[in-house]
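K.L.:
take a look and give me a structure for this.
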Amino acid sequence: MSPIRRVRPASVTPEPLQPGDNLRGAGLMILSMMGFTCNDAIIKFVTQDLPLYQVMTLRGLSVMMFLVFVTRAQGGLRLRLPADARWPMVLRLLGEVGSTLLFLNALTRMAIADLTAVMQSLPLVVMLGAALFFNETLGWRRLSAVGVGLLGVLVILRPGSGTFGIWALVALGAMLMVALRDLSTRRFRRDVTSGTIAFYAAVTVTVTGFVLSMGQGWVMPGPGQIALILVGAGFLTVGYVCGVAAMRVGEISAVTPFRYTSLLIAIVIGFVLFGDFPDMWTWIGAALVVGAGIYTIWREAKLGRRR
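P.N.:
Okay, the predicted model is just below:
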């Protein structure tokens, strides 16, 4: 099926685009990427001494607590879902849990910049998914940009090299699960608040982490580790809320390219905290990926002026 073909499931009725929605969505996406990447760095650091699923559980409990306070500004949590939001929620939670498990396991074994570089194919996959399922047309120019971005990912991974191994494949699996999560988010009406969606995600991930932690065992965390987990949970809360809101404001093809900012943030954090610095091929691949994203933004703006 061509991604240019205009296809929309009968059950999907997206909200009309409002002036400035694309700009607001882009800003929310950048904040989301900063929150997620800072959280990733903290989790990578803490799991050097604590079991992964214990950290996942403690972080999840902290996120749930933060979300309760955050959602008060939205009138509180409204956990009762409309009938047409239940299946999208099931799909989103499947993507949330799957992506979290795969990503965190890859994070403990890969350089944070390399892992983030693998995840940069996500906006391309989401853009294609939006064209297939949400009637967002992609012309040949933006499809070409998608191809260039995918080439950049291949340059970063360099199949056959030491970079492309089992954990790179795990990271790619995480990316596909995140794409499922984000595309499912698009099916919610705006009366289902971002905080409610994020809270359901936090509960499901926390319960999953707790169940898996029973097989790993627990270690008594120190005060510094608890503080870091709380800070990480704060960053993750920002990532959750802003990420959900970003995917519901503006067009997916206009908002998702701003995910590429996470690569730059990860490179800086990886160098400062872990001493990891990308090699020449990673820089070249990143330039292709980011360049493709910038082009799609420019192209979207140009098309918007014609409407």
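
K.L.:
going forward, measure contacts between C-alpha atoms and count neighbours the same way
P.N.:
Noted.

K.L.:
residue ranges of the helices in the stretch 151-300 of the chain, please?
P.N.:
Along the stretch 151-300 of the chain, the stretches classed as helices by DSSP state H, counting those that start in this stretch are 166-185, 194-213, 223-246, 252-255, 261-274, 280-306.

K.L.:
okay, the angle between the last one and helix 261-274?
P.N.:
With axes from the mean of the first three to the mean of the last three CA atoms, to 10 degrees as the basis, helix 280-306 and helix 261-274 are set at 150 degrees to each other.

K.L.:
can you pull the buried residues of helix 280-306?
P.N.:
Of all the residues in helix 280-306, those buried under the rule 16 or more other CA atoms under 10 Å are 282-283, 285-297, 299-300.

K.L.:
hmm, back to that, distance to residue 88 added to the helices of the stretch 151-300 of the chain, as a markdown table?
P.N.:
Output for these, formatted as a markdown table (distance: least, CA to CA, whole Å):
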| stretch | distance to residue 88 |
| --- | --- |
| helix 166-185 | 5 |
| helix 194-213 | 10 |
| helix 223-246 | 13 |
| helix 252-255 | 17 |
| helix 261-274 | 26 |
| helix 280-306 | 27 |
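
K.L.:
which stretch among these comes nearest residue 70?
P.N.:
helix 194-213 (7.5 Å; CA to CA).

K.L.:
quick one more, to check against the first:
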Amino acid sequence: MSEALVKARADGTEPGVARGIGLCLLAMLVFASQDAITKVLVQEFAVAQFVMLRYWLFVVFALVYCHWHGGVGAAWRSGLPWLQLLRSLLAVGEIAIFSLGLRYLGLAESHALFAIFPLLALALARLWLGEFVGLRRWLAAAVGFLGTLVILRPGLGLFEPAALIPLSAALSFAVYNLVTRRVSQTDGFTTNMLYMAVVGALASSAFGLPAWRDPAPEEWGLMGILSVSGIAAHLLLIKALAYAPAAVLQPFNYSLLVFAMLIGLLVFGEFPDAWTLAGAALVVAGGLYAIGASPLRKQLTV
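P.N.:
The predicted structure is shown next:
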């Protein structure tokens, strides 16, 4: 690749960046559709069962991918195996917790609350890693927190305890991002993926097998689509990053909330109330303001 092309890609000015943004948006649409399927399945099945099936397919994919990119044995060698274990458990836990929340909350409400995770990662980076967080980024975190309070409306008699579920998922994902940043300083992509797949498959199977219920043919189809779409969405993101820097793509990740609202309306007849819309707007505004600061861009792009 030429020096000029590398510079253009780093600056986000390469014409192909538009393709990267398009792929990112498509990935967010797939993720939102995936959550709609999860919302259907979680009404009839234990969360662990379909999460387990997702990870079984994921581990097959990861093993094949690592075999063709240096070997499985090489990918399994980690400089920080215990942190890899923690990271992988946080990932499978986040998926399971968010899926459980969809049993009780709508797609839009769940994603509006989950969208606080970049700001949680910002605060935790200061508390746990001692990273500098300037006044502007603390202000962004405060705006996002205010948006969360607007959605929750504590003290007005409208607070739903189930709202704590996507917030717990957001906290897990924020910690997962911080641990991923740490292990990525030592381990490569194949190692990160292999540990996540293997540990996630084992952990989810420990709960999924005892809870197994035979699905009907159409339910098998939904579980199959759910499993394949998860891998497909991540591949779309990887491909998007080949065209555009992560700092350029990061704001477009908030389109997931828009897609979730549209799918919730069209498929489930859900329409978020004015409080949820206002709170979501504040959370997104805080996140975008924080992302605009270069130190946070760096921490979210590892």
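
K.L.:
which one of the helices of the stretch 151-300 of the first structure lies nearest to residue 153 of the first structure?
P.N.:
Among those, helix 280-306 comes nearest to residue 153 of the first structure, with 6.0 Å by CA to CA.

K.L.:
if we ignore the residues flanking it in sequence, what's nearest the most centrally placed residue in the second structure?
P.N.:
With distances taken as CA atoms, centre = their mean, the second structure has residue 173 as the residue nearest its mean C-alpha position (6.8 Å). Nearest non-adjacent residue to residue 173 of the second structure, counting by CA to CA, 6 or more residues apart in numbering: residue 94, 6.1 Å away.

K.L.:
is it true that the one you found touches residue 172?
P.N.:
Yes: counting by CA atoms under 8 Å, residue 94 of the second structure does reach residue 172; the two are 5.6 Å apart.

K.L.:
tally of neighbours for the spatially closest residue to residue 66 of the second structure that is not a sequence neighbour?
P.N.:
In this structure, residue 66 of the second structure finds its nearest non-sequential neighbour in residue 72, 5.2 Å apart by CA to CA, 6+ apart. Burial of residue 72 of the second structure is recorded as 18 neighbouring residues (other CA atoms under 10 Å).

K.L.:
just want to check the distance between residue 273 of the second structure and residue 288 of the second structure.
P.N.:
Distance of residue 273 of the second structure to residue 288 of the second structure, given as CA to CA, to the nearest Å: 23 Å.

K.L.:
I meant to write residue 223 of the second structure there.
P.N.:
34 Å.

K.L.:
ok, residue 92 of the second structure next?
P.N.:
For residue 92 of the second structure relative to residue 288 of the second structure (CA to CA), the value is 27 Å.

K.L.:
repeat that for residue 71 of the second structure.
P.N.:
39 Å.

K.L.:
and residue 180 of the second structure, by the same measure?
P.N.:
21 Å.

K.L.:
with residue 179 of the second structure instead?
P.N.:
Residue 179 of the second structure is 22 Å from residue 288 of the second structure, by CA to CA.

K.L.:
just the helices of the stretch 151-300 of the first structure: most buried one?
P.N.:
Highest mean neighbour count among the helices of the stretch 151-300 of the first structure (mean count of other CA atoms under 10 Å): helix 252-255, with a mean of 26.

K.L.:
how big's the offset between it and the second structure?
P.N.:
Following superposition, helix 252-255 of the first structure is found to deviate from the second structure by 8.0 Å on average (mean CA distance after the TM-score superposition for the first structure).

K.L.:
any idea how far that helix is from the chain center?
P.N.:
14 Å (CA atoms, centre = their mean, to the nearest Å).
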